[in-house]
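Q: need a 3D model of the following:
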Amino acid sequence: MTTSEELRALRGAVADLMAKHLPDDRAWSELAAMGLLGLLVPEQYGGAGAGPVEVGVVAEELGRVLFAGPYLSTAVLTVNLLAAVDDPGQCAAVLAAITAGTTRVAVAFAEGDSTRPPAQPATSAAGDPERPLLTGEKRFVLDAEDAALLYVLASSAAGPGVFAVDPAGPGVTVRALTTVDQSRRLCDVRFADAPASVVGVPGTGVEAFTAALDRSAVALLGEQAGAARCAMEMARDYAKARYQFGRAIGSFQAVKHMCADMLLEAESAVSAARHVAAVAGSPGWIADLALAQGYCSDAFVFVGATNIQVHGGIGFTWEHPAHRYLRRARSDAQLFGSPPWHRERYLQEIGA
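A: As a prediction, the model looks like this:
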């Protein structure tokens, strides 16, 4: 088990790297060199075999700077999906390359207007069971533009399954989406008789993707919490430094209340995210996860919006970074399901 001292060292190392403001590709190489892309990868595949607590620490620091690289899609979601499908061949072929930073992988599961895996995917795999052809469309695919491999949820004669597809192969069209958050690269991916290969046990795709999303939500929570805390600190520092009528604006009661509310929401989000990381995989943890996902999503949006209010006119300008945090907050709040969806799931988990 990682000690508190080791976690502090990990947090400091990531924070120092992010403070360098390196270009995405250079930062990606540095993350690989530090072993951070392989945190969740089992040791037999060249990784660290770490757990959700360590990933949560990394995610908090990446969230603080709104890191735009494919850490969540490749180093977290893909690795958790391969753990869920238990396909040694795919693990051997992909995980070492992820750890080394030489490949990027995206997962495609959402359809229609939902960002959750459908129980009966409209995307279908037909033809030779060993080498099927995929037809359909996937939406909101994270980091698909730069991916060298796609894992796709599709229906088949054996039931919904996981299929590996080459995004540069025939029958695959990747289209970047214009979204509110320019640092979160989402795409639509269309398949027209695209060659694919079966991954894992046929018919277990929905369960595998759901399990992967749940385990990966620990990183998303960490990102939301880290970003919310950074936005809160941004507002705090501005309120102390900006003077009006001969006084720091932080001395005005209205601004004090906004900053106090931001502190409460941001610190509560951090507590919720770290709690879920600590109990991940234990009996009944899905209820805690669902409640935290709803709360952290709303808390980040609140802090992001209030940060702009504290900054006043300058906070509404394109040049100031405040709007970027609100944009990321809006994006994160829908990425793995909406806050109302998570709260409904929580009620179902506790039997309400």
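
Q: from here on, just use CA atoms for contacts and neighbour counts.
A: OK.

Q: in this structure, spot the helix with the most residues.
A: Longest helix in the chain, counting residues (DSSP state H): helix 205-241.

Q: how far out from the middle of the chain is that helix?
A: Helix 205-241 sits 8 Å away from the centroid of its parent chain (C-alpha atoms, centre = their mean, to the nearest Å).

Q: next, the buried residues of that helix.
A: 205-236, 238-239 (16 or more other C-alpha atoms under 10 Å).

Q: compare with the first, here's sequence two:
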Amino acid sequence: MSDLLYSEVEEELRASVRSLLRDRVDLSRLEGPEPVDLKLWRTLAADLGFAGLPVPEESGGAGASWRETAVVMEELGRTVAPVPFLGSAVLATAALPEGDPLLAELAGGARTAALAVPLSTWDAPKWTVTARDGALDGEVTTVADALSADVLLVPTAEGLFATTGDFARTPVVSFDLTRPVADLAFQRTEARLVAPDAGAAVRRALLAGAVMLASEQLGIAEWCLATTVEYAKTRRQFARAIGSYQALKHRLADLWVAITQARAVARYAADCLARGDADLEVAASLAQAFCSPVAVKAAEECVQLHGGIGFTWEHPAHWYLKRARADAIALGSAAKHRARLAGLVDLPS
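A: Next up, the predicted model:
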């Protein structure tokens, strides 16, 4: 079993990403017409090469692993950065076969892609798009990061296709503005066959997505706890810092324990993904079943323990609660993953 502690390289990577995001993430843009920060995305993907971390060097990537990608996801969760990292650098990248020319373009940040499946998809998605003579017809709803994608990867019964052709993208009002979703409609849209087995490609992508999403949820929870602890040290009521009250101490201590456990679960899943471990299926569902509720709980406690200021639009806590809530139903809910875990470890239904 690998060492799940963060390596020196991973900590240096974290410091680099955190410094960049601290200076560049501007959540006020989420209320504007273009919430996705494509300039920041280009810096992350093209200038720094973070989109290509899990891609082998011979395929145009950085030749690192999913462990390093998980560190980036933690920091993106810590800032709820509005960039299409999950859609392009995780889901689309994981779906593409090695050697495909599009993989090198995604790894280098030259292009951005999205996998055309509903964000809530987990087990055995139903293909709603058909392919005939190299053209696509059909619709897909609530696709994450599709609005900013240059290329769409569309799974069909005939295989996985890549398209830059004419298709309709309709923005969907989302609870989480930091990760926009859209409905897609294809009508005789020209496409290129990428892989003959779309099911295997989508399964690979969803596993990677569930694991990386757990790291994002960990980053959300860590920010919420750190911010709440700092507030509890300085906010005073009845001539005392509110952090000195035992009831608050207990709530924050319980949250710290849960986040510490979530970190171990998320790290194990990322390590299994990086090594191609046989325990990956279990690790991925365990990560989602555990980390998802922890992120939601941390965000709820952050809002509530900040008191009145936590309920205002001026405080960023609401963005973290929205991201945590949206993540909780993305790529399978905690309940779905718990049910799947039962089958994986031979528990009775």
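
Q: where does the TM-score land?
A: Their TM-score after superposition, calculated using TM-score structural alignment, normalised by the length of the second structure, is reported as 0.90; 331 aligned residues with a C-alpha RMSD of 1.9 Å.

Q: still on that earlier bit, residues in the second structure aligned with the longest helix of the first structure?
A: The counterpart of helix 205-241 of the first structure in the second structure, counting by TM-score structural alignment, spans residues 198-234.

Q: next, the mean deviation of the matching stretch compared to the first structure.
A: Once superposed with the first structure, the aligned residues differ from stretch 198-234 of the second structure by a mean of 1.0 Å; criterion: mean C-alpha distance after the TM-score superposition for the first structure.

Q: how about the helices in the stretch 251-352 of the first structure?
A: Taking DSSP state H, counting those that start in this stretch as the criterion, the stretch 251-352 of the first structure carries its helices at 253-279, 285-311, 322-335, 339-349.

Q: helix, strand, or coil at Ala182 of the second structure?
A: In the three-state summary, Ala182 of the second structure is assigned as strand, counting by DSSP: H, G, I helix; E, B strand; the rest coil.

Q: scratch that, Ala64 of the second structure is what I was asking about
A: Using three-state DSSP, the secondary structure recorded for Ala64 of the second structure is coil.

Q: that one pairs with which position in the first structure?
A: Counting by TM-score structural alignment, which is the criterion used here, Ala64 of the second structure corresponds to Ala50 in the first structure.

Q: from Gly284 of the first structure, how far out is its match?
A: 22 Å (C-alpha to C-alpha, to the nearest Å).

Q: quick revisit: quick one: which of the helices of the stretch 251-352 of the first structure is nearest Gly169 of the first structure?
A: helix 322-335 (26.7 Å; C-alpha to C-alpha).

Q: how big's the offset between the closest one and the second structure?
A: Following the fit onto the second structure, the mean deviation recorded for helix 322-335 of the first structure is 0.8 Å by mean C-alpha distance after the TM-score superposition for the first structure.

Q: what does that helix correspond to over in the second structure?
A: So in the second structure, the equivalent range for helix 322-335 of the first structure is 317-330, judged by TM-score structural alignment.

Q: contacts for the matching stretch?
A: The contact list for stretch 317-330 of the second structure (C-alpha atoms under 8 Å, 6 or more residues apart in numbering) reads 80, 119-121, 175-176, 178-179, 213, 217, 220, 224, 292-293, 295-296, 299-300, 302-303, 310-312, 334.

Q: any of those residues buried? List them.
A: In terms of neighbour count (16+ other C-alpha under 10 Å), the buried residues within the contacts of stretch 317-330 of the second structure are 80, 119-121, 176, 178-179, 213, 217, 220, 224, 292-293, 295-296, 299-300, 302-303, 310-311, 334.

Q: hmm, back to that, more neighbours, Ala50 and Gly284 of the first structure?
A: Per other C-alpha atoms under 10 Å, whichever of Ala50 of the first structure and Gly284 has more neighbours is Ala50, with 17 against 12.

Q: list the contacts of the more buried one.
A: Under the criterion of C-alpha under 8 Å, 6+ apart, the neighbours of Ala50 of the first structure are Leu39, Leu40, Val41, Pro42.

Q: and Arg188 of the second structure, by the same measure?
A: The contact partners of Arg188 of the second structure, taken as C-alpha under 8 Å, 6+ apart, are Ala135, Leu136, Asp137.

Q: that older thread, the contacts of Ala50 of the first structure, buried ones only, as a ChimeraX selection?
A: To isolate the buried members of those in ChimeraX, using 16+ other C-alpha under 10 Å:
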select :39,40,41,42
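
Q: after the longest helix of the first structure comes which helix or strand?
A: On the C-terminal side of helix 205-241 of the first structure, the closest following helix or strand by DSSP states H and E is strand 243-244.

Q: with the second structure superposed, average distance for the helix or strand that that following strand is followed by?
A: Going down the chain from strand 243-244 of the first structure, the next helix or strand is strand 247-248, by DSSP H and E. Strand 247-248 of the first structure differs from its equivalent in the second structure by a mean of 0.3 Å after superposition (mean C-alpha distance after the TM-score superposition for the first structure).

Q: strand 247-248 of the first structure packs against which elements?
A: helix 205-241 (3 or more C-alpha pairs under 8 Å, 6 or more residues apart in numbering; DSSP states H and E).

Q: the helices of the stretch 251-352 of the first structure: which one's closest to Glu30 of the first structure?
A: helix 322-335 (23.4 Å).

Q: compute the inter-axis angle for that closest one and helix 205-241.
A: Angle, helix 322-335 of the first structure to helix 205-241, by axes from the mean of the first three to the mean of the last three C-alpha atoms, to 10 degrees: 160 degrees.
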